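Enquirer: Quick check, what structure comes out for this input:
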Amino acid sequence: MYRSLAETIKVIINGQPINEERKAILQPLIDFIQLKANSRQDINLNFICTHNSRRSHLAQVWAQVASMRANIPKVYCYSGGTEETELFPKVVETLIHQGFHIFSVANVDNPIYAIKYSDNALPIIGFSKKYDSPFNPASAFAAVMTCSQADSGCPFVAGAEKRIPIIFEDPKISDGTPEQAMVYAERSLQIAAEMCYVFSMIKG
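Expert: Got it, this is the predicted structure:
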């Protein structure tokens, strides 16, 4: 893992405690992962938000890193939306600032990024897509709903083995304000802390 990213995670672990209310919200995801780990099955997680532009990508990226850090094998993290837009540039900027190495794969209307947490690990591919894109798993996955609009507007996710709502406040509320960078950083760190907590609870 990149040193700057490891330092970010160290700060998170030491300074971002998870309260009991959030632990209860996260428990169904822990239970799903533990069940799959116990039976040595692939652990497919599809994080879903309306536009697949902010929270779902942050959750996908941090969950993948958290699983690696906790040495939980066979974890495959995806993201999708009820609509296809683009990975919001401030998310890319925030992740870079927090220690990831990110480079453009395709500079198109819906850009494609390679998001790396280590020189020798496969990159996480980041781009906006619908949750049922061929890029994502078609079955045997947990649909983790990261925004209330997607949770209420998408009552059925085809192929999902389990549906788990874990709602995060949208950092989009800060767009165009002086607080934007701070809000995006805070939301990213919150998601990172919660994903690290989830995987720290998995027993091998």
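Enquirer: Please count neighbours and contacts with C-alpha atoms only from this point.
Expert: Noted.
Enquirer: give the contact list for Glu86.
Expert: Shown in contact with Glu86 (C-alpha atoms under 8 Å, 6 or more residues apart in numbering): His51, Asn52, Ser53, Asp109, Asn110, Pro111, Phe127, Ser128, Lys129.
Enquirer: roughly how far apart are the residue nearest the centre of the chain and Ile167?
Expert: Central residue of the chain (C-alpha atoms, centre = their mean): Ala59, 1.5 Å from the mean position. The gap separating Ala59 from Ile167 is 11 Å, by C-alpha to C-alpha, to the nearest Å.
Enquirer: now Phe103
Expert: Distance from Phe103 to Ile167, by C-alpha to C-alpha: 28 Å.
Enquirer: Settle it for me: which of those two has more neighbours?
Expert: Ile167 (18 against 14; other C-alpha atoms under 10 Å).
Enquirer: I'd like the distance between the residue lying closest to Val183 once chain neighbours are set aside and Arg55.
Expert: Setting aside the residues directly before and after it, Val183 is nearest to Pro171 in space (C-alpha to C-alpha, 6 or more residues apart in numbering), at 5.9 Å. Using C-alpha to C-alpha, we find Pro171 at a distance of 8 Å from Arg55.
Enquirer: The structure of the following sequence is requested for comparison with the preceding one:
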Amino acid sequence: MFSYLNSYIDRLDPKSIPPDRLERLQPLVQYVQENQANLNLVFICTHNSRRSQFAQLWAHVAAKRAGLTLNSYSGGTEVTACNPRTLAAMERAGFDLYSDAVMDPNPVYRIAFAEDEDPIMLHSKLYDDPENPNADFAAVMTCSDADENCPFIPGTKARIALNYEDPKAFDDTDQETAAYDERCLQIATEMFHVFSAIEHGY
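Expert: Got it, this is the predicted structure:
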């Protein structure tokens, strides 16, 4: 992995996760443990522009670091675009980002994390987009709004509520950068906890 990204990951502290969040993460840990042979996760929030994008990215990287094969996806109940503030936080964490269609209202971004790995492709899409699996996956709900407004998601083996506070509340304020970095760090820490639990058997 890129050296700056490695440094960021090395500073993650899963011991900082509060007990209530550890309890909330346990269904995801259990799902990953029980489905390692065919592991598909779809992270879902309303606009597929912030929290679900962070989660798709960090789950992929955490699984790679743990030596596990994961197919990581994301989607929303509406299509918007990957928010530029989300992308900026990813860059600050150490990812390389590129898109050859920046004038598109919903560009596809290539997110690189290592020289010898294929980039992760991110863009906003519906949770049932053809790019996403339609069976044998866990739907991980990263926001309460999507959780409440998607009472049924076809094809799921499990539905896991893992809500995160929306950094959008701080858009266009002097706390904006800190809020996005905080959410990026939280989701990274929790995804590394999930996949470290699998790696170390606890």
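Enquirer: So after superposing, what's the score?
Expert: Counting by TM-score structural alignment, normalised by the length of the second structure, the TM-score of this superposition works out to 0.96. Behind it: 199 aligned residues with a C-alpha RMSD of 1.1 Å.
Enquirer: sorry, back to before: in ChimeraX, how would I select just the buried ones from the contacts of Glu86 of the first structure?
Expert: Here is the ChimeraX command that selects the buried residues among those (16 or more other C-alpha atoms under 10 Å):
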select :51,52,53,111,127,128,129
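Enquirer: Mark which of the contacts of Glu86 of the first structure are part of helices, please.
Expert: Secondary structure defined by DSSP state H assigns none of those to helices.
Enquirer: neighbour-wise, which of Pro171 and Arg55 of the first structure wins?
Expert: Arg55 (31 against 20).
Enquirer: Alignment lookup: that one to the second structure.
Expert: Arg55 of the first structure maps onto Arg51 in the second structure, with residues paired by TM-score structural alignment.
Enquirer: what's the closest non-adjacent residue to its match?
Expert: Using C-alpha to C-alpha, 6+ apart, the closest residue to Arg51 of the second structure is Thr142 (6.4 Å).
Enquirer: for the one you found, what are its contacts?
Expert: Phe43, Ile44, Cys45, Arg51, Ser52, Ala161, Leu162, Asn163, Tyr164.
Enquirer: Trace it over to the first structure, please.
Expert: Using TM-score structural alignment, the equivalent of Thr142 of the second structure in the first structure is Thr146.
Enquirer: mind checking how far its match is from Ala59 of the first structure?
Expert: From Thr146 of the first structure to Ala59 of the first structure the distance is 8 Å (C-alpha to C-alpha).
Enquirer: Find the residues that touch each one of the two.
Expert: Common neighbours of Thr146 of the first structure and Ala59 (C-alpha under 8 Å, 6+ apart) are Phe47.
Enquirer: just to revisit the earlier point, who touches the residue mapped onto the residue nearest to Val183 of the first structure from the second structure in this structure?
Expert: Here Pro171 of the first structure is matched to Pro167 in the second structure, going by TM-score structural alignment. Neighbour list for Pro167 of the second structure: Arg50, Glu176, Ala179, Tyr180, Arg183 [criterion: C-alpha under 8 Å, 6+ apart].
Enquirer: Among the residues you listed, name the ones in helices.
Expert: Short answer: the contacts of Pro167 of the second structure in helices (DSSP H) are Glu176, Ala179, Tyr180, Arg183.
Enquirer: By neighbours, which of these wins?
Expert: Of these, with other C-alpha under 10 Å as the count, Tyr180 tops at 25 neighbours.
Enquirer: which position in the first structure aligns with that residue?
Expert: Counting by TM-score structural alignment, the partner of Tyr180 of the second structure is Tyr184.
Enquirer: so what's that match closest to, chain neighbours aside?
Expert: In space, Tyr184 of the first structure is closest to Pro171, 5.5 Å off (C-alpha to C-alpha, 6+ apart).
Enquirer: For the first structure, which segments are assigned as strands?
Expert: 43-49, 75-81, 101-106, 112-116, 124-126, 141-145, 160-165 (DSSP state E).
Enquirer: out of those, which comes closest to Pro17 of the first structure?
Expert: strand 160-165 (20.3 Å; C-alpha to C-alpha).
Enquirer: Next, the angle from that closest one to strand 141-145.
Expert: Angle of strand 160-165 of the first structure versus strand 141-145, following axes from the mean of the first three to the mean of the last three C-alpha atoms, to 10 degrees, is 20 degrees.
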